[in-house]
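A.B. asks: model the following, please.
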Amino acid sequence: MVIQIKTDYIISPTKGDYALIDHIEAIPSVAYCYRAQLIENSLSEALITLCKEYQECIDAFSILLADEIEREISAYQLCLKYNNSKLFDLKVYDHYVTFFTKYRTADGLLDDYRW
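C.D. replies: Here you go, the predicted model:
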């Protein structure tokens, strides 16, 4: 999936979290990975913390803990509002975000979580 609309909202239809993002650009060296400028951040501290903890578990090769956290993140059903695409592996920084539009597994890329 190629992102067509360069200004969009990251939304959680189940939790009400959202963030306005702009200048969505593909990261050329990584398939289905994007970076965008963070314009307005109304993502909950709980979600941001889960995303950070997930990344820390991945970095520490703590896959079982990462899976548990990822299940909690999946409850948010994060997606791009106007591009009509689910998103995965969200990383939130001060002025930008990165994310994937495919779910990465050892067996390849999927359109959704395995569960």
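
A.B. asks: please count neighbours and contacts with C-alpha atoms only from this point.
C.D. replies: Noted.

A.B. asks: okay but I21 is in contact with R35, surely?
C.D. replies: No: contact criterion Cα atoms under 8 Å: I21 and R35 do not qualify, at 9.4 Å.

A.B. asks: I'd like the structure of this one too, to check against the first:
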Amino acid sequence: MPVTVDDVRRVAKGLPRSYEVLVHDRVKFRVGSIVWLAFNREETEMGFAFPKEERQALVTSEPDVFHLPRPSDLRFNWVEARLDALDEDRMRELVLDAWRMVVPRKVAQTVIDR
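C.D. replies: Predicted structure coming up:
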């Protein structure tokens, strides 16, 4: 069964220092001022923090799931995924890894994969 924004929200809201904001009718999650997770307006795609040097390999390996962000966002550590192509376990893994990219190592170590 594909995941929904509410499924993602349940994982993201429980992470230390993470909080939800609504910006221009889009749900986003931040740590401090850093956006590490966001949804398109239709809530069908999830953008998330991901290492720039690894994203092309990810997109190439699963083009039906992942795609690059729009050209103006290529400078960021960011990739996007279709929610209907993710299951609960894969979504949880992506969300946790994205969050770990933006929090201090000590904070990241406090959360064990759930």
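
A.B. asks: tell me how they score on TM after superposing.
C.D. replies: Here the superposed chains carry a TM-score of 0.29, computed using TM-score structural alignment, normalised by the length of the second structure; 55 aligned residues with a Cα RMSD of 3.8 Å.

A.B. asks: show me which of I21 and R35 of the first structure is the more surrounded one.
C.D. replies: I21 (22 against 19; other Cα atoms under 10 Å).

A.B. asks: now that one: which helix or strand?
C.D. replies: strand 18-26 (DSSP states H and E).

A.B. asks: for the following helix or strand past that strand, buried residues please.
C.D. replies: The helix or strand immediately downstream of strand 18-26 of the first structure is strand 33-42, counting by DSSP H and E. For strand 33-42 of the first structure, the neighbour count (16 or more other Cα atoms under 10 Å) marks C33, Y34, R35, A36, Q37, L38, N41 as buried.

A.B. asks: contacts only, for C57 of the first structure.
C.D. replies: The contact partners of C57 of the first structure, by Cα atoms under 8 Å, 6 or more residues apart in numbering, come to I63, L65, A66.

A.B. asks: gap between it and T49 of the first structure?
C.D. replies: Distance, C57 of the first structure to T49 of the first structure, using Cα to Cα, to the nearest Å: 12 Å.

A.B. asks: ok, now L90 of the first structure?
C.D. replies: Computed as Cα to Cα, the L90 of the first structure to T49 of the first structure distance reads 11 Å.
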